[in-house]
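S.K.: got a structure for you, letters missing:
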């Protein structure tokens, strides 16, 4: 810093003010200091800054898998939002989602010096009363249920599911089958519960649940089973990747989409509009989820926001070419099926 001050012809205090982005330095002087920093390859010592300020300008992220679209896009949004606020992100993947692993991850993040932690957790774990995270840690949980103990940011899973089911029923389908995600997934359970409730509210029968593991391959295997169900004319799929496998299976078994079977997915991945046919799906705003997560931990750090409660990010149905009215012979009439009011 003294070398920069000497080269720029200013005081060390002025260099400090420019380095930290403080106001009160005229533009000409600021440019002189910045030029001197560049010439000397000067970079502020982040460790010294952290000791002085009492913060590390780093947010830790614990996640259990990077194999799902939701987790990857949420992590991307967190990193982008954190960078916009001047924070770095330290990622700590956890191989096995157990209580001991979660506690160990928090300990390791403490050693890595982070100011707050965002947990991207699909599994039912934080809703277990016996699991408690280290006290005094600023925490926001994404895509899980932490009861009333931690701040939660989640997509409106139930609202998006209800809209998807109602869309299919409004088209005239007698009921809607469901290709669900894995049982241990919080998001999958929320979507399954909402699907079942939507059918019950409409007075419709609830078909058997067919389950996958989020992958296109599991969607294909489930699709082979559903293709053999003659009364299956509409399927709500818990994510777009499984819907892709389902479409392949239905096509191979001669069940035309949407003429014979309508399909709705969930996520609205970038490729959804390029499926054959283009996929009707529930859009999740992952960028907003990531932004809300970062906003939540920053509010806690500044002691201006709650450290518990749930924030739901709205969804919307994107209607494309994979849904239509059911086949006439399945309705028992040649007349168009009456449309239900929304």
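M.R.: Everything's here; your move. What you see is a predicted model; the values in this text were computed from it and never measured.

S.K.: from here on, contacts and neighbour counts on C-alpha atoms
M.R.: OK.

S.K.: All the helices of the stretch 1-150 of the chain, in order from the start?
M.R.: For the stretch 1-150 of the chain, the helices defined by DSSP state H, counting those that start in this stretch occupy 2-8, 12-19, 27-40, 46-53, 69-84, 99-111.

S.K.: quick one: which of those helices is nearest residue 248?
M.R.: The closest of these to residue 248 is helix 69-84. By CA to CA, the value is 19.6 Å.

S.K.: So what touches the closest one?
M.R.: With contact meaning CA atoms under 8 Å, 6 or more residues apart in numbering, helix 69-84 is reached by 59, 63, 65-66, 88-89, 120, 267, 269, 286-291, 293-294.

S.K.: Please tell me how far the residue lying closest to residue 7 once chain neighbours are set aside sits from residue 16.
M.R.: Spatial nearest neighbour of residue 7, chain neighbours left out: residue 36 (6.1 Å); criterion: CA to CA, 6 or more residues apart in numbering. Per CA to CA, to the nearest Å, residue 36 is found 13 Å from residue 16.

S.K.: between those two, who's got more neighbours?
M.R.: When residue 36 and residue 16 are compared for neighbours, residue 36 comes out ahead with 20 against 15, by other CA atoms under 10 Å.

S.K.: Could you list which of the contacts of helix 69-84 belong to strands?
M.R.: 59, 63, 88-89, 120, 267 (DSSP state E).

S.K.: What about residue 258, how many residues nearby?
M.R.: When neighbours are defined as other CA under 10 Å, residue 258 has 20 of them.

S.K.: residues in contact with it?
M.R.: By CA under 8 Å, 6+ apart, residue 258 lies in contact with 277, 321-324.

S.K.: how many neighbours does residue 93 have?
M.R.: By other CA under 10 Å, 14 other residues sit near residue 93.

S.K.: Please apply the same query to residue 266.
M.R.: Residues lying near residue 266 (other CA under 10 Å) number 28.

S.K.: likewise residue 83?
M.R.: 15.

S.K.: Over to residue 180?
M.R.: 26.

S.K.: Below is an additional structure, to be compared with the one above:
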């Protein structure tokens, strides 16, 4: 690798002038390339990037921020948990950001910490970020969040006061939970029981609300939702309770782990899935296709959500004086497998009655 040599004769970190010299361009052109400014030809951009790679050059973020007023860094508030939804979305955001001109700073909030969300945002702002992304937030019961940079909310989120709040939402606002519930009703089940996520989670509230709205719109009874904690063990406990009620023939769980736990309990109680009870989950975790029976679920495709969200945010940051584009929609997809079926003949007769 080529190195830059200082007056002392020791190797030093290569700078923009070294890149400019090797690429045969001005230092201003190097700055334009790394600030992703227009009016640089593709050939020149490629030559500068190749020279930078050869020298091992990394732009000085602090210096660039002083010159441009931008840090080219995005802050992500994620929930500190190993649950599939938040962790897979965080990985997807990190992977997607590598193809952009932005780095990510990540601060975790924690479900048991009532001030975790505000503290995580403050931590990111102290580091210097151009915008904040809210990923799977929970309701900390505090005052509305105040942020002095643009905010992107991925899905449902708390009230935020910011220069601008962008959002990416599910198509038709909750179509995913509605589709899961509607699928079970369409098979002929009289109603659908719900194993809900923790009420402090905005995503859990949204799924519960659209399950309830779908039943109400169809003129069906709305059973009492039973709150879980996203874990298979809690799903098992709730499943054992529901298994004792012969009127339960369809269950929509707010995530796959609780759905899998419920299926375990139903089997142990002698109630077959889907012969006696149909079960639908949410997330489409890798294991969902390989449990028995394979689980019908909602695929949220977090890789696509990360791509759509980051593109939307960065487009706005690159043209802040232009009105933001309409909020993009993130499509969920119902994946139908073998854990759902028409109800038994007796239940169909009750439904017709």
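M.R.: Nice, I can see it. The model shown is predicted, which means the values in this text are computed figures rather than measured ones.

S.K.: Overlay the chains and give the TM-score.
M.R.: The TM-score (TM-score structural alignment, normalised by the length of the first structure) is 0.83; 329 aligned residues with a CA RMSD of 3.3 Å.

S.K.: just to revisit the earlier point, can you say which of the helices of the stretch 1-150 of the first structure is nearest to residue 328 of the first structure?
M.R.: helix 69-84 (36.5 Å).

S.K.: Give me the range in the second structure that the closest one lines up against.
M.R.: Following TM-score structural alignment, the aligned partner range for helix 69-84 of the first structure in the second structure is 84-99.

S.K.: Also stretch 163-178 of the first structure?
M.R.: Matched against the second structure by TM-score structural alignment, stretch 163-178 of the first structure falls on residues 179-194.

S.K.: for stretch 320-331 of the first structure, same thing?
M.R.: Across the second structure, the stretch matching stretch 320-331 of the first structure (TM-score structural alignment) is residues 337-348.

S.K.: Go through the matching stretch and flag the buried ones.
M.R.: Neighbour counts over stretch 337-348 of the second structure (16 or more other CA atoms under 10 Å) mark 338-343, 347 as buried.

S.K.: Going by distance to residue 263 of the second structure, which of those wins?
M.R.: Nearest to residue 263 of the second structure out of those is residue 339 (CA to CA; 8.9 Å).

S.K.: so residue 317 of the first structure, which of the three states?
M.R.: Secondary structure for residue 317 of the first structure, judged by DSSP: H, G, I helix; E, B strand; the rest coil, is strand.

S.K.: Spit out the contact partners of it.
M.R.: By CA under 8 Å, 6+ apart, the contact set of residue 317 of the first structure is 160, 163-164, 280-283.

S.K.: and what of residue 126 of the first structure?
M.R.: By CA under 8 Å, 6+ apart, the contact set of residue 126 of the first structure is 132, 144-147.

S.K.: who's in contact with stretch 32-47 of the second structure?
M.R.: So stretch 32-47 of the second structure is contacted by 23, 29, 48, 59, 101 (CA under 8 Å, 6+ apart).

S.K.: picking up where we left off before, off-centre distance for the match of stretch 320-331 of the first structure?
M.R.: From the chain centre to the centre of stretch 337-348 of the second structure is a distance of 32 Å (CA atoms, centre = their mean, to the nearest Å).

S.K.: ditto for stretch 15-27 of the first structure
M.R.: Centre to centre, stretch against its chain (CA atoms, centre = their mean), the figure for stretch 15-27 of the first structure is 38 Å.

S.K.: Kindly check the end-to-end length of it for me.
M.R.: Terminal residues of stretch 15-27 of the first structure lie 13 Å apart, using CA to CA.

S.K.: you'd agree residue 273 of the first structure is up against residue 279?
M.R.: Yes. Using CA atoms under 8 Å, residue 273 of the first structure is in contact with residue 279, at 5.8 Å.

S.K.: more crowded one of these two?
M.R.: Using other CA under 10 Å as the criterion, residue 273 of the first structure and residue 279 rank with residue 279 on top: 29 against 17.

S.K.: Now check the second structure for the residue matching the more buried one.
M.R.: For residue 279 of the first structure, the aligned position in the second structure is residue 295, judged by TM-score structural alignment.

S.K.: that older thread, gap between the residue nearest to residue 7 of the first structure and residue 182 of the first structure?
M.R.: Using CA to CA, residue 36 of the first structure is found at 57 Å from residue 182 of the first structure.

S.K.: for residue 42 of the first structure, same thing?
M.R.: Distance, residue 42 of the first structure to residue 182 of the first structure, by CA to CA: 51 Å.

S.K.: next one: residue 312 of the first structure
M.R.: Counting by CA to CA - residue 312 of the first structure and residue 182 of the first structure are separated by 22 Å.

S.K.: Kindly report the same for residue 213 of the first structure.
M.R.: For residue 213 of the first structure, the distance to residue 182 of the first structure - CA to CA - is 5 Å.

S.K.: what does residue 164 of the first structure give?
M.R.: According to CA to CA, residue 164 of the first structure stands 19 Å off from residue 182 of the first structure.

S.K.: Among these two, which residue is more densely surrounded?
M.R.: More crowded of residue 164 of the first structure and residue 182, by other CA under 10 Å: residue 164, with 28 against 16.

S.K.: what secondary structure does that one sit in?
M.R.: Assigned state for residue 164 of the first structure: helix (three-state reduction, three-state DSSP).

S.K.: Quick one: residues contacting it.
M.R.: Taking CA under 8 Å, 6+ apart, we find residue 164 of the first structure in contact with 236, 264, 281-282, 317.
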